[in-house]
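Chemist: From the sequence below, what's the structure:
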Amino acid sequence: MKFTTLGRITAALLLSAVSFGLSSCSGTYTVGFLYVLSSRGSATDPNGTINEYGIDYQTGSLLTLASSGQSTEGRNPTNLVVSPNQKNLYVINHDDSTIQWLKIGTDGKLYPQKVTQLDGIFPTGIAISADSGYMYVTFTYRKTSLTANSGPGGVEVYKLGAPDADGGIAIGAAVTTGGNNYFPVGLNPSGIAVGPNLSNTSISDINNAACVTTPANCSSFVYVIDQDPTTFNNLLVFKRDIGTGALTPIGNTVIGSAASQGYLSGVTASSVAVAPRGVFVYVTDSASNQIIGYTVNGAGALTAMTAGPFATGSLPVQMTIDPRGKFLYVVDQNDSNIAGFVINASSGALSASGTGRTVLDGTRPTCVTVENALGIYLYTSNFDSGNVSAFQLNSTTGTLSKIRNSPYPASAAPSCAAAVANGSHATELIQ
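Modeler: Here you go, the predicted structure:
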């Protein structure tokens, strides 16, 4: 959005009275943009759609963009990820086994670029390394010459290209191992998270550019959750080669020809998250209504938090950690609420934040995200009610307050959401 000269002067006068200056939002009231997937197509168009919203700087309220409702160019989109430079959006289409790449314009509009066909079948999770070097996608079945749905799942790793003039990052070739275009995991992988690049000598050095130029001086770890009903140890840990993107199982992780095992994840692992500094890892167990927490040592091995597991509401399905690493929020699908936790900076232990559990103004939440420009606006996608709930979080206590006019309408059956910052901000939290 662009202002006339008079509009810019008026806006500057209006915002001079508030604590955040207009300059911190690049001359616009839009602090960021929110993208919400709609997984259900129609009789005439089976593909999903992407809802596009502008996030108001002062209130966190959502304004539907004129371009909203673009096709995902694939059926049943279930997950999405934003590139670290905030210029690209990638969507996985579960039923078509594809990845859609879209550029994000300065006005928040999405510009479709390319659709990549996966080698595996039915993707479930997607993540990008903090250095923008590689993309990681979990899938349910491996292809063989005998049948399309054979064997346990895997992780496809793609080399990402250098940013173009618009910041666009194309999906490159798949990383191969042992003649395959995937790294094997176990049965029914349901999610993935990539930790930051950590210096091997300084615990305070996170995502330093030197990690890319000299990968041997740094470490990065990848976490995959399976849903193998024969074991409770479905959290798999891999060391990520920063230079090649390749994955090597470490710690308790043992990859078998069919089943694989790692660390305790409960009965049904539904999501996995890594704290911004890479020292804590959390897994939601949707069957036992709990979060299992781990601390990460320098070699990547995990140690269970003695204060855990941490109780949630009914059927926790997805969680997020705020950009400051202070709070964790999880959506409880059966209760249609969101639970907030304070993260102990030393131990990683979770305790109820502010008001604890907050009832949503939508039903059957599927995803939760916090925008990373100011880090104070939180949104959930609500599958059954077809809308988006919006809250402002207190950066001191983690308490959630409903944003005026919430919930906001979305297309049918929203499955997940992600936010990007709009330009540069004085309070920007992007690393």
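
Chemist: only C-alpha atoms for contact and neighbour calcs from this point on.
Modeler: Noted.

Chemist: Start and end of stretch 22-37, how far apart?
Modeler: Stretch 22-37 has an end-to-end distance of 30 Å (criterion: Cα to Cα, to the nearest Å).

Chemist: Burial check on residue 346, number of neighbours?
Modeler: 9 (other Cα atoms under 10 Å).

Chemist: So it versus residue 294, what's the distance?
Modeler: Counting by Cα to Cα, the gap from residue 346 to residue 294 is 12 Å.

Chemist: tell me the secondary structure for residue 95?
Modeler: Here residue 95 is coil, with the state taken from DSSP: H, G, I helix; E, B strand; the rest coil.

Chemist: OK, contacts around residue 326?
Modeler: 342, 343, 344, 345 (Cα atoms under 8 Å, 6 or more residues apart in numbering).

Chemist: Repeat the analysis, applying 7 Å as the threshold.
Modeler: 342, 343 (Cα atoms under 7 Å, 6 or more residues apart in numbering).

Chemist: quick one: contacts of the host helix or strand of residue 272?
Modeler: Element membership for residue 272 (DSSP states H and E) is strand 269-274. If you take Cα under 7 Å, 6+ apart as the criterion, strand 269-274 is touched by 190-193, 195, 225-227, 280-286, 317-320.

Chemist: mind running it again at 6 Å?
Modeler: Identification of contacts with strand 269-274 by Cα atoms under 6 Å, 6 or more residues apart in numbering yields 191, 280, 281, 282, 283, 284, 285, 286, 317, 318.

Chemist: one more to line up against the first:
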Amino acid sequence: MKRLYMLFFSALAFTTSQAQNKFNLLVGTYTNTCQSNGIYVYEFDANSGNFKLKNSSENVLSPSYLSASADNKFIYAVNENGTQSTVSAFGYNSKSGKLNFLNKNVSLGADPCHLINDSQNVIVANYSGGSIAVFKKKADGSITEVQQLVQHEGKGPNAARQEKAHVHMVVFSPDKKFVLSNDLGMDKVFIYKYNSASKNEILTLKGSVDVKAGSGPRHLTFSKDGKFVYLVQELDGTLTTFSYDKTGSLKLIAETSILAKDFKGGTGAAAIKISPDGKFLYVTDRVDANNISVYKILKNGSIELVEQQSTLGKGPRDFTIDPTGNYLLVGHQYTNNIVVFKRDKLTGKLKDTGKRIELCSPVGLIFTKI
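Modeler: This next block holds a predicted model:
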């Protein structure tokens, strides 16, 4: 009898672990280049790397980047459409993958390209507008009109790309006391104090740090312990390491390049993410490079290159790592697919599984619980 119980509980534990390793993969797309419904929801099995389409939105205009609420009940999306850009809120049924449109409001800045949210606010980076827009959340998950607009003013030495401010990202500090924002046009990272409950002064400027002139800061990520920040610069492929302390101060401690020594051609560094265990850093590069660099993160926060390999597509705009750390998925804006790589958790190295999710112009990828 005892053995039967053990077998039963072992089987139950196995079944539970199998179920726990299934997640929803949400993909935001551009809808102006090929046929797309907007946001797609796939069930992804982190044990096998298999996937299946569960649902999609209907007639949502270019929801390129997405952000899920902490309670998994709402999804927020930017709608990139030049000066007519908006930000949308959706109810989200994670079991069915169904998205229920709630409302949208103008972003008050052209081409929003990134956003974050917490229980009170949705904060958006307007790329062409060079501004940060803050929306309040209503009880039903919908958003108010913009309650605060923070406008950046300035430019950089690259006349073609830095003719004015270009806010490319907003990210919460680990303790949610600050919001960091990269400005590609100004070669600066701004640090704002975050006053979540304020009505219209949610963000107040604490300071900023300069990076190399003409480098164009794009995306950053915090180390797992919150003591370091890794920033990739789009225009020249610089990868910068900062130390970070709880007062919201960044201090530059190292710089390297994601470009191979013999590389010649166009570069356009894109996304930067850390593995769930905090041990490896991944960075994508576009234009002619179309590759991903893998770095090991050492205990002192420094990094060392593990490998660099092709993403097997063109325009690797964004990628994501499943919550178990088993797989890394790269979305290709121009070859219209997502390439599924298997991750070696010990070395950080990537191996092509041969699995491809085919869809129009994938741009932003996030995982949520089911």
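
Chemist: So what does residue 342 of structure 2 match up with in structure 1?
Modeler: Alignment note: residue 342 of structure 2 maps to residue 392 in structure 1; criterion TM-score structural alignment.

Chemist: and if you look at residue 69 of structure 2?
Modeler: In structure 1, residue 69 of structure 2 lands on residue 83 (TM-score structural alignment).

Chemist: now residue 179 of structure 2
Modeler: In structure 1, the residue paired with residue 179 of structure 2 is residue 222, using TM-score structural alignment.

Chemist: how about its match, what does it touch?
Modeler: Here residue 222 of structure 1 is in contact with 193, 194, 237, 238 (Cα under 6 Å, 6+ apart).

Chemist: quick one on the thing from earlier: ok, how many other residues are close to the match of residue 69 of structure 2?
Modeler: Per other Cα under 10 Å, the neighbour tally for residue 83 of structure 1 reads 21.

Chemist: likewise the one 3 residues further on?
Modeler: Residue crowding around residue 86 of structure 1 was assessed by other Cα under 10 Å; the count is 20.

Chemist: Can I take it that it is in a strand?
Modeler: No. Going by three-state DSSP, the assignment for residue 86 of structure 1 is coil, not a strand.

Chemist: Now name the helix or strand holding the closest residue to it other than its chain neighbours.
Modeler: Nearest non-adjacent residue to residue 86 of structure 1, counting by Cα to Cα, 6 or more residues apart in numbering: residue 420, 5.7 Å away. Residue 420 of structure 1 is part of strand 414-421, with elements assigned from DSSP H and E.

Chemist: residues in contact with that strand?
Modeler: 32-39, 78-79, 86, 366-367, 369, 371, 373, 381, 383.

Chemist: Would you mind writing the ChimeraX command to select the buried ones in those?
Modeler: In ChimeraX, a selection of the buried entries from the contacts of strand 414-421 of structure 1 looks like this (16 or more other Cα atoms under 10 Å):
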select :32,33,34,35,36,37,38,39,78,79,86,366,367,369,371,373,381,383
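
Chemist: The residue nearest to residue 86 of structure 1 matches what in structure 2?
Modeler: Under TM-score structural alignment, residue 420 of structure 1 pairs with residue 368 in structure 2.

Chemist: Counting neighbours, what do you get for the aligned partner of residue 106 of structure 2 in structure 1?
Modeler: Using TM-score structural alignment, the partner of residue 106 of structure 2 in structure 1 is residue 118. Neighbourhood size, residue 118 of structure 1 [other Cα under 10 Å]: 19.

Chemist: and what of residue 53 of structure 2?
Modeler: Neighbour count for residue 53 of structure 2, taken as other Cα under 10 Å: 14.

Chemist: and if you look at the one 5 residues further on?
Modeler: Look at residue 58 of structure 2: counted by other Cα under 10 Å, it has 14 neighbours.

Chemist: contacting residues around it?
Modeler: residue 37 are the contacts of residue 58 of structure 2 under Cα under 6 Å, 6+ apart.

Chemist: what residue of structure 1 takes the place of it?
Modeler: So residue 58 of structure 2 corresponds to residue 71, using TM-score structural alignment.

Chemist: Spit out the contact partners of residue 314 of structure 1.
Modeler: 289, 332, 334, 335.

Chemist: likewise residue 125 of structure 1?
Modeler: 137, 138, 191, 192.

Chemist: hang on, the second one packs against residue 153?
Modeler: Which is residue 138 of structure 1. No. Using Cα atoms under 6 Å as the test, residue 138 of structure 1 is too far from residue 153 to be in contact (7.3 Å).

Chemist: ranking the contacts of residue 222 of structure 1 by neighbours, who comes first?
Modeler: If you rank the contacts of residue 222 of structure 1 by neighbour count (other Cα under 10 Å), residue 237 sits at the top with 26 neighbours.

Chemist: Now do the helix or strand harbouring it and strand 269-274, the angle between them.
Modeler: Using DSSP H and E, residue 237 of structure 1 maps to strand 235-240. Angle between the axes of strand 235-240 of structure 1 and strand 269-274 is 40 degrees (criterion: axes from the mean of the first three to the mean of the last three Cα atoms, to 10 degrees).

Chemist: hmm, who's touching strand 235-240 of structure 1?
Modeler: 220-225, 246-250, 253, 262-263, 265.

Chemist: Scan these and report the most crowded one.
Modeler: residue 225 (32 neighbours).

Chemist: what about the closest residue to it other than its chain neighbours, how many neighbours?
Modeler: Nearest residue to residue 225 of structure 1, sequence neighbours excluded (Cα to Cα, 6+ apart): residue 235, at 4.7 Å. Residues near residue 235 of structure 1, counting by other Cα under 10 Å, number 27.

Chemist: Which residue in structure 2 aligns with residue 235 of structure 1?
Modeler: Under TM-score structural alignment, residue 235 of structure 1 pairs with residue 189 in structure 2.

Chemist: now residue 139 of structure 1
Modeler: Using TM-score structural alignment as the criterion, residue 139 of structure 1 maps onto residue 126 of structure 2.

Chemist: ok, the nearest residue to that match once chain neighbours are set aside - contacts?
Modeler: Of all residues not flanking residue 126 of structure 2 in the chain, residue 112 sits nearest, at 3.9 Å (Cα to Cα, 6+ apart). Residue 112 of structure 2 makes contact with 78, 80, 125, 126, 127, according to Cα under 6 Å, 6+ apart.

Chemist: So residue 3 of structure 2 lies in a helix, does it not?
Modeler: Yes. Residue 3 of structure 2: assigned to a helix according to three-state DSSP.
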